[in-house]
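below are the sequence and a predicted model for it; my questions follow.
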Amino acid sequence: MSETKTVAVVISGRVQGVSYRAWTEREARARGLAGHVRNRRDGSVEAVFSGPEAAVDAMLAACRQGPAAARVAAVDVSTRAEIPAPGFRVIG
């Protein structure tokens, strides 16, 4: 049985106005992850991913590419202690 891994990420670059949130929701749900995604005022996207370590790591790798129209400059990751409620949602 794999351990649950929970991370918070901030993705910067050209990530707003390119369907990054909708893409993130689809990708996270496909991997069975819990959490959320939202736009930030500074033009970046913030997300929380929680689930099996391999699935979270795969999601982080996918975030470095994003949807076709995105241009990801950086993905900053920090570990989180609290585990979000089941399901994945877009905030805002």
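Happy to help now that I have it.

going forward, measure contacts between C-alpha atoms and count neighbours the same way
Fine.

ok, the closest residue to G43 other than its chain neighbours - contacts?
Leaving aside its sequence neighbours, G43 sits nearest to Q16 (Cα to Cα, 6 or more residues apart in numbering; 6.3 Å). Taking Cα atoms under 8 Å, 6 or more residues apart in numbering, we find Q16 in contact with 39, 43-45.

comparison target below:
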Amino acid sequence: MPNKTQIKVIVSGRVQGVFYRAETKNTADRLDVKGYVKNLPNGSVEAVFEGDGPAVTQMMEWCHKGPPAAKVEHVLAEKAEVSSNFESFEIKY
């Protein structure tokens, strides 16, 4: 991927127990984005997205809305160094 990029996001609000991780994975798989998503102990969700720049941007934009039952209050995104260690997108437990 010539325009490969990676971002890490922390999403807060009502984002656990509303299929946020599952829908994040579905969206990432559809956009061919690699990385992971996981719940954090404080009730927020952490995700790392790696792939083509426009697809990663779409994932970040999707995080602001999430699945229908979610109520996203804040998304903190930071650019990360591309690691290329991801073979797929996974849900971490």
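Everything's here; your move. These numbers were taken from a predicted model, which means no experiment stands behind them.

middle-most residue in the second structure, spatially?
In the second structure, the centroid-proximal residue (Cα atoms, centre = their mean) is A47; its distance is 4.0 Å.

help me confirm that that one is found in a helix?
No: applying DSSP: H, G, I helix; E, B strand; the rest coil, one finds A47 of the second structure to be strand, outside a helix.

that one contacts S12, correct?
No: using Cα atoms under 8 Å, A47 of the second structure is not in contact with S12; the gap is 11.6 Å.

list the contacts of A73 of the first structure.
Here A73 of the first structure is in contact with 11-14 (Cα under 8 Å, 6+ apart).

what's the closest of these to G35 of the first structure?
Nearest to G35 of the first structure among the contacts of A73 of the first structure is I11, at 15.2 Å by Cα to Cα.

helix, strand or coil for the spatially closest residue to that closest one that is not a sequence neighbour?
Using Cα to Cα, 6+ apart and skipping the chain neighbours, the partner closest in space to I11 of the first structure is V75 (4.5 Å). The local conformation at V75 of the first structure, judged by three-state DSSP, is strand.

list the buried ones in stretch 32-40 of the second structure?
Within stretch 32-40 of the second structure, the residues scored as buried using 16 or more other Cα atoms under 10 Å are 33-39.
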